[in-house]
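J.: need a 3D model of the following:
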Amino acid sequence: MNALPKLVDSTLSLENNIVTLTFNRHDVRNALTGTAITDDIVNTVEWINRTPEIAVLIITGAGSAFSSGGNIKDMAERAGDFAGDVQTLERRYREGIQRIPLALHKLEVPVIAAINGPAIGAGFDIANMCDIRIASNKAKFGETFVNLGIIPGDGGAWFMQRLIGYQKAAELTFTGRVIDAQEAKAIGVVLDVTTPENLLNEVNALAKTIAAKPVASLRLTKRLMKLAQRTELPDFLDICAVFQGMCHNNPEHLTAVNAMLEKLAK
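T.: Model (predicted):
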């Protein structure tokens, strides 16, 4: 297995074939601007895609917040990532935070967000870029860009409406309203809500269930789920046929089939 990448503002842990990425800038509520968290996410995804043994990625935050998104103090001062004219900011967005949705969209394994606390602005969007979200009852969610006179520059408007439908996504985006974990579950943002103490236990249990599956077929299934969102049915079925041929010729398929036959024989 490839050695774990060295991160700057996040920590990375590996247990069997499950990787946990933890944003580790509690001092700025795990903000994505003014930190190296964007680089940490991109580097982690690239490492996973080069490491075929990995089956699942978990993303969470250290401290009280999942991620506060952009650093509001820098916005007020037109400093750091928010300094410069239109062309400078356009380039900075493309070369900066917009690398996160592109990376997570290409991630080959299922990714679970363990949302330990507030996920605001781009922090909310990162959660929505994941395949599955489980939240602490202390978590809050807000697509709050409009409150600051800006737009979801990280692609959040693309992800949320695909997750919960256009109408509800429009209401949350146009009002900038912050919702709690229970409402997030009710509208389909999160799969489940649990206590802060049990959050990682529940997420890890789900991750282990997924990671126990044959990894090559798991990665192909993730690719199919993404392709289904943008491919016409006849073309999609052609891809399914090719992927299925790959699976039938992978040794892990025969291992799984024999294991099932042994289980049925008992």
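
J.: C-alpha only now, for contacts and for neighbours.
T.: Noted.

J.: the helices in the protein, which residues?
T.: Here the chain has its helices, by DSSP state H, at 37-50, 72-77, 86-95, 99-106, 122-129, 156-164, 166-175, 181-186, 199-211, 215-228, 233-248, 251-265.

J.: turn the ones you listed into TSV, columns for distance to F66.
T.: Shown next, in TSV, are those (distance: least, C-alpha to C-alpha, whole Å):
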stretch	distance to F66
helix 37-50	12
helix 72-77	16
helix 86-95	21
helix 99-106	15
helix 122-129	7
helix 156-164	16
helix 166-175	19
helix 181-186	13
helix 199-211	12
helix 215-228	24
helix 233-248	35
helix 251-265	36
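
J.: comparing those, which comes out most buried?
T.: helix 122-129 (a mean of 25; mean count of other C-alpha atoms under 10 Å).

J.: list the contacts of it.
T.: Helix 122-129 is contacted from outside by 31-32, 66-70, 100-101, 104-105, 113, 115, 119, 133, 141-143, 152, 154-156, 159-160, 163, 189, using C-alpha atoms under 8 Å, 6 or more residues apart in numbering.

J.: and the contacts of stretch 223-235?
T.: 108, 236, 240.

J.: how many neighbours does P110 have?
T.: When counting by other C-alpha atoms under 10 Å, one arrives at 22 neighbours for P110.

J.: same question, the one 3 residues further on
T.: Neighbours of A113 under the rule other C-alpha under 10 Å: 25.

J.: closest to N198 out of the contacts of stretch 223-235?
T.: Within the contacts of stretch 223-235, the smallest distance to N198 is 27.2 Å, found for E108 (C-alpha to C-alpha).

J.: for comparison, sequence B:
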Amino acid sequence: MATLLLNRPKVRNAIDDAMRADLVALLDRIARDDAIRAVVVTGQGAAFCAGGDIKGMRERMAAPAGEVAINGWRRQQRTHHAIAALHTLPKPTIAAVNGPATGLGCDVALACDFVVAADSATLAMSYIHRGLIPDGGGMYFLPRRVGLARAKELVFTGRTLTATEALAIGMIERATTPDALLPEALAWACELSAGSLAALALAKTTMNQSFELPVEQVFAQGSQAQAICYSTREHQESVTAFLAKSAERGRAA
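T.: Model prediction:
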């Protein structure tokens, strides 16, 4: 189990270029380490993540007119690389939202497979207040959680939701007390990752794409994934144990 801590509490864990790079590097290490079966993402201090770093905003505003677009495009590529690495990590991921998750911080939470929030936490797609659109995957993740019309309302208004409201509309899966947040997230991560790592990775990869694919392609990907599962040590050992137990019951009868 790994806990990935967003650790810039003085700026409410706002994400800058260095944090983006660190996030990608850590997720790559986690993906390759079979000893780590799941990941909990949380924030240090009072906030989960306040979004993009103010320094980056200032740099964008100060750039020469002819460089604004390409600089913005490059920054977007780095952001998308980090969010995609989190979303596609071949292991269960849980966001433990300990405080405000705003803008890009909200995107980070929604990029995880599951979200559990402290009942004192808040979530907001606040981009509209800066004349922007959600750029960290929110326009992809949010409609898949709450439906298209409700996602539009949250993006268009940028309003702040309590954990209670977010839970009621399906934006998050669980809400709990601040003291119980991390223990509950870690226990849930253990429960989710108890099975075969190969089966978990293959199932997650297929389901992440299932809304965009025709049923025939989902079946095809599932067939290929199942063939891989047939060859894994976990499958062979569990079937051997099951058959032995079944034979023992038969003899006892």
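
J.: that older thread, any chance of the contacts of stretch 223-235 of structure 1 in TSV, plus distance to R223 of structure 1?
T.: Output for the contacts of stretch 223-235 of structure 1, formatted as TSV (distance: C-alpha to C-alpha, whole Å):
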residue	distance to R223 of structure 1
E108	7
F236	11
C240	10
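
J.: looking at the residues you listed, spot the one nearest E95 of structure 1.
T.: E108 (21.9 Å).

J.: what about the closest one, distance to S64 of structure 1?
T.: Remark: distance between E108 of structure 1 and S64 of structure 1 (C-alpha to C-alpha, to the nearest Å) = 29 Å.

J.: so those two - more neighbours on which side?
T.: Between E108 of structure 1 and S64, counting by other C-alpha under 10 Å, E108 is the more crowded of the two (26 against 15).

J.: what about the spatially most central residue of structure 2, distance to H235 of structure 2?
T.: Structure 2 has C112 as the residue nearest its centroid, 1.3 Å off, counting by C-alpha atoms, centre = their mean. As judged by C-alpha to C-alpha, C112 of structure 2 and H235 of structure 2 stand 27 Å apart.

J.: do the same with V24 of structure 2
T.: Distance from V24 of structure 2 to H235 of structure 2, counting by C-alpha to C-alpha: 31 Å.

J.: and N198 of structure 1, what's its match in structure 2?
T.: With TM-score structural alignment as the criterion, N198 of structure 1 lines up with A180 in structure 2.

J.: for its match, grab the count of nearby residues.
T.: A180 of structure 2: 12 neighbours (other C-alpha under 10 Å).

J.: same question for G117 of structure 1.
T.: By other C-alpha under 10 Å, neighbour count at G117 of structure 1 equals 25.

J.: OK, contacts around it?
T.: Neighbours of G117 of structure 1 in contact, by C-alpha under 8 Å, 6+ apart: 61, 64-67, 135-136, 138-140.

J.: try S193 of structure 2
T.: 37-38, 91-92, 200.

J.: ok, D131 of structure 1 touching A114?
T.: No: between D131 of structure 1 and A114 there is no contact under C-alpha atoms under 8 Å: 11.3 Å.

J.: what about those two, which has more around it?
T.: A114 (29 against 17).

J.: how about the more buried one, what's its match in structure 2?
T.: Alignment note: A114 of structure 1 maps to A96 in structure 2; criterion TM-score structural alignment.

J.: would you mind measuring from its match to G138 of structure 2?
T.: With distances taken as C-alpha to C-alpha, A96 of structure 2 is found 17 Å from G138 of structure 2.

J.: show me the contact partners of stretch 48-57 of structure 2.
T.: 6, 11-16, 42-43, 97-106.

J.: out of those residues, which are buried?
T.: 6, 12-16, 42-43, 97-106 (16 or more other C-alpha atoms under 10 Å).

J.: can you list which of the residues you listed are found in strands?
T.: Judged by DSSP state E, those include 6, 42-43, 97, 101-102 as members of strands.

J.: would you reformat those as CSV and include distance to D33 of structure 2?
T.: Output for these, formatted as CSV (distance: C-alpha to C-alpha, whole Å):
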residue, distance to D33 of structure 2
L6, 20
T42, 20
G43, 23
V97, 25
A101, 28
T102, 30
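
J.: need the contact list for the residue mapped onto C240 of structure 1 from structure 2.
T.: Aligning on TM-score structural alignment places C240 of structure 1 opposite G222 in structure 2. Going by C-alpha under 8 Å, 6+ apart, G222 of structure 2 touches 203, 206.

J.: so how far is A201 of structure 2 from G222 of structure 2?
T.: G222 of structure 2 is 12 Å from A201 of structure 2, by C-alpha to C-alpha.

J.: what distance do you get for N49 of structure 1 to I126 of structure 1?
T.: Distance from N49 of structure 1 to I126 of structure 1, counting by C-alpha to C-alpha: 19 Å.

J.: my error: substitute K106 of structure 1 in the last question.
T.: 14 Å.

J.: V28 of structure 1 maps to what in structure 2?
T.: Looks like V28 of structure 1 aligns to V11 there (TM-score structural alignment).

J.: structure 2: which residue goes with I164 of structure 1?
T.: Using TM-score structural alignment, the partner of I164 of structure 1 in structure 2 is V146.

J.: so who does its match touch?
T.: Counting by C-alpha under 8 Å, 6+ apart, V146 of structure 2 has contacts 169-171.

J.: same check on A46 of structure 2?
T.: 9, 12, 98-100.

J.: ok, those residues in structure 1: which stay?
T.: With both residues aligned by TM-score structural alignment, their matches' C-alpha atoms under 8 Å, the contacts of these that structure 1 also has are 9, 12, 98-100.

J.: since that was my last question, I'll sign off now.
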